[in-house]
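*Asks:* Build the 3D model from these lines:
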Amino acid sequence: MQRHCLIFSQNEQSKSTGDIACSQKPRIKQEAQLMPILLALLVALSGVIFPATASNREAAATSDILNANDNMQFTVIAHRGASGYLPEHTLEAATLAFSLRPDFIEQDVVITKDDIPVVLHDIHLETVTNVEDVFPTRHRNDGRFYARDFTLEELHKLQVHERADSDGNQVFKNRYRGKNANFKVATLAEHFELISELNRQFGASVGVYPEVKSPAFHIKEGIDSSKIVIDTMNTYGFGGERGNSYLQCFDFNEVKRIREILGYKGKVVMLIGENDWGESDTDYNWLRTQEGMEQVALYADGIGPWLGHLFDVVAMTKGETKAAKWVQYAHQNKLTIHPYTYREDALPSGMTGEQVLELLENVVHADGVFTDHLVPVLTWRDNQH
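*Replies:* Prediction:
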């Protein structure tokens, strides 16, 4: 649920460890491979779309599914809350997101030293807090400050700020620049209670979209983070088949365990990234095959792919506007598709936000999107639907 993003620069590492602009290393080679996508998309958007070929006709088996999807409302997910406007995953960002009425608000979840689930995008603290100033000696041998090494009381001594790069510079220069608001790390329970109470008072039905972060890491630390997240979802009425929620994870083995061992009955999403992001031992290249999608469909209700995986690069260099072949397999297996991440301040050069969203809806037939910037996406949806 994160790096530029179509081009789609791999600053996205997700939804993952640093997301759009938090990559510690440039991914020049991979971005260069994606450059043809942008050029072809611009051709397609100008009206030069090639006629269907024999290979196109392979998609006929999915037409009924796609038509059904077209009649459903495009789902808008507040990525880390209203993170395009306020520091990510703070209660303030969640409150602002709620006020804009997305369908879901996302929570990434890691576990503290005293086994409390808190809402942070990474297992590390230094990119979004002042932990290096408050606890300068509490890093591990790799130089990183792990949330798992701090109690909740200690985390409450930290201030949350806009995401910073390895040099301490704000990743998104034009986002929140304030220094004195004293944003804090919040627990998953606090986030769920906030959304539940706001739903009650405003007669709304905003759902939650938690992600189990780095489950294998937490298992090595002696803690079952998935069970903790599910238990918290159940406590606040968001869990199970009737809960207004999705539960997401980058680890395919953990998705299987959530279903088979933990017996979770609610909606589950398999996140898909790049193998070199280090999210898990999952082979994401294999996931993006017919066999991979069939296996995912045995355990998950949907997928959360990176935007850069969604388009057929070869076809687009020839002027054809096509989704990547593997997307067809996702549709055939009736998997919901929620790509990540739409960012108004990281659009492909030469493209408008509306053009990107229209490609997602009309070419990929995505069911929704994760976004840092709710206002333009919700406005586009209102105008289109």
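*Asks:* contacts, neighbours, all on C-alpha from now
*Replies:* Fine.
*Asks:* where exactly do the strands run in the stretch 51-200 of the chain?
*Replies:* Ranges of strands in the stretch 51-200 of the chain, per DSSP state E, counting those that start in this stretch, are 75-78, 104-111, 117-119.
*Asks:* Also this sequence, please, to line up against the first:
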Amino acid sequence: MHPLVIGHRGASGYRPEHTRSAYELAFALGADAVEPDVVASKDGVLVVRHENEISETTDVADHPEFAARHTTKTVDGKVLTGWFTEDFTWAELRTLGMRERLPALRKNSASFDGQFGMLRLRDVMKIVDRAAEIARAPRSMVAELKHPSYFASIGLPLDELFAAEINRAGWNAGDGRLIIESFEPTVLAQLHDRGVYGKRILLLEARGKPADLVAQLGADAPRYAHYLTDAGLYDLRGTVDGVSVPKSLILETDADGTVTGASPLVDAAHAAGLYIYCWTLRPENRFLAPSFRRGRYKAQFGNWSAEFRTIMGSGVDGVFVDHPDLAVMVRAELQREEDLLLG
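*Replies:* Down below sits the predicted model:
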């Protein structure tokens, strides 16, 4: 049954992202998998946060005992100011309350602010296994390793920490539960060398270069755009199992910006023997392509089903979605239509 519906940071359209409620709700709404973003604490515990800078998604600023840890750092070439997971032990991080990252847009989700604590990667694995037991069907995790070259530079190698965690939890059995993704190809190769089983997916942007390759090669580092060509996709075969791209690269538009269908990228990836996933499907006008926006307000749902159908009908192998139930519904519609055509 394709495409795989992946709860992006859980059901992050309905609950603050990366919380127990978000992950459990994603599976309750029919998701096949969930996607935790993985960063590290000071004492080497892998925790799930969108970024290692946590001021937007936690109440850390409300904790006077942590005020002195407010700082400025450069992460992958970007200057960031705030509080960072690597400056806290797990015991300290677990005292924080989680918050909705987009409170103005998702007020219903923001009403749950402060009700949930931070999770470790090991907690997410337990949630996935429990969901599989309840559904009596396979469920999986798409773990994104965030800023691995940066973490390695400060003595917190994510490949080593991740491999240890996966092995300790019995998740390195090659049974399909584990998919690993990163914007940095080096860490995917390191995990392979450490004997970690699971599909390895290289995240690609429309612009820019992988931070790890910039650190290694400087101006000679290849651009993400290279990997989006037929030759670049073929070069990836054997080093990774697939790629994951923003939806703008799946949607074909004309000179006026009107979506006319799906681009040939999905077919090109499959021709190169690669899986291809797409991120992130969201129903609010703020995130939809202009062709699918309806009404005046950014938070209003536009013609999301048309955009979802265009992407999910392209042959893509998986979609990351904030509202898993909507993608599950579109997938079922596409399946019914296909069944009717086949008689």
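*Asks:* would you list the strands of the stretch 51-200 of the first structure in JSON lines and tack on mean neighbour count?
*Replies:* Below are these laid out as JSON lines (neighbours: other C-alpha atoms under 10 Å):
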{"stretch": "strand 75-78", "mean neighbour count": "26"}
{"stretch": "strand 104-111", "mean neighbour count": "28"}
{"stretch": "strand 117-119", "mean neighbour count": "25"}
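*Asks:* Now those strands in JSON lines, please, with extra columns for distance to residue 159 of the first structure.
*Replies:* Putting the strands of the stretch 51-200 of the first structure into JSON lines (distance: least, C-alpha to C-alpha, whole Å) gives the following:
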{"stretch": "strand 75-78", "distance to residue 159 of the first structure": "22"}
{"stretch": "strand 104-111", "distance to residue 159 of the first structure": "17"}
{"stretch": "strand 117-119", "distance to residue 159 of the first structure": "14"}
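*Asks:* Quick one, which of those gets closest to residue 306 of the first structure.
*Replies:* With C-alpha to C-alpha, the closest approach to residue 306 of the first structure among those belongs to strand 75-78: 14.4 Å.
*Asks:* quick one: the closest one aligns where in the second structure?
*Replies:* Aligned by TM-score structural alignment, strand 75-78 of the first structure corresponds to residues 4-7 of the second structure.
*Asks:* picking up where we left off before, out of the strands of the stretch 51-200 of the first structure, which gets nearest to residue 44 of the first structure?
*Replies:* Closest among the strands of the stretch 51-200 of the first structure, using C-alpha to C-alpha: strand 75-78, at 24.8 Å.
*Asks:* Residue 239 of the first structure pairs with which position in the second structure?
*Replies:* Using TM-score structural alignment, the equivalent of residue 239 of the first structure in the second structure is residue 172.
*Asks:* Can you show me the helices along the stretch 151-300 of the first structure?
*Replies:* 152-155, 188-202, 215-220, 225-235, 252-260, 284-287, 290-299 (DSSP state H, counting those that start in this stretch).
*Asks:* Could you say which one of those helices comes nearest to residue 144 of the first structure?
*Replies:* Relative to residue 144 of the first structure, the nearest member of the helices of the stretch 151-300 of the first structure by C-alpha to C-alpha is helix 215-220, separated by 14.2 Å.
*Asks:* so how much does that closest one differ from the second structure once superposed?
*Replies:* Using mean C-alpha distance after the TM-score superposition for the first structure, helix 215-220 of the first structure ends up 0.5 Å from its aligned counterpart in the second structure, as a mean over the superposed pairs.
*Asks:* could you pull out the strands for the stretch 151-300 of the second structure?
*Replies:* Taking DSSP E, counting those that start in this stretch, the strands of the stretch 151-300 of the second structure run over residues 178-182, 199-203, 242-246, 251-253, 259-262, 275-281.
*Asks:* one step back: with residue 177 of the first structure as the reference, name the closest of the helices of the stretch 151-300 of the first structure.
*Replies:* helix 152-155 (21.8 Å).
*Asks:* Give the aligned range of that closest one in the second structure.
*Replies:* So helix 152-155 of the first structure is aligned with residues 90-93, judged by TM-score structural alignment.
*Asks:* Likewise for stretch 284-294 of the first structure?
*Replies:* Stretch 284-294 of the first structure maps onto residues 224-234 of the second structure, going by TM-score structural alignment.
*Asks:* neighbouring contacts of the matching stretch?
*Replies:* Residues from elsewhere that reach stretch 224-234 of the second structure, judged by C-alpha atoms under 8 Å, 6 or more residues apart in numbering: 204-210, 235-236, 265, 268-269, 272-274.
*Asks:* Please pick the buried ones from these.
*Replies:* The neighbour count (16 or more other C-alpha atoms under 10 Å) marks 204, 205, 209, 210, 236, 265, 268, 269, 272, 273, 274 as buried among those.
*Asks:* still on that earlier bit, and the match of residue 239 of the first structure, what does it touch?
*Replies:* 166, 178, 196, 197, 198.
*Asks:* Neighbour count and distance to residue 150 of the second structure added to these, as a markdown table?
*Replies:* As requested, the contacts of residue 172 of the second structure are arranged in a markdown table below (neighbours: other C-alpha atoms under 10 Å; distance: C-alpha to C-alpha, whole Å):
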| residue | neighbour count | distance to residue 150 of the second structure |
| --- | --- | --- |
| 166 | 18 | 21 |
| 178 | 22 | 23 |
| 196 | 24 | 21 |
| 197 | 21 | 24 |
| 198 | 21 | 23 |
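*Asks:* In CSV: these, plus distance to residue 148 of the second structure.
*Replies:* Below are the contacts of residue 172 of the second structure laid out as CSV (distance: C-alpha to C-alpha, whole Å):
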residue, distance to residue 148 of the second structure
166, 16
178, 18
196, 16
197, 18
198, 18
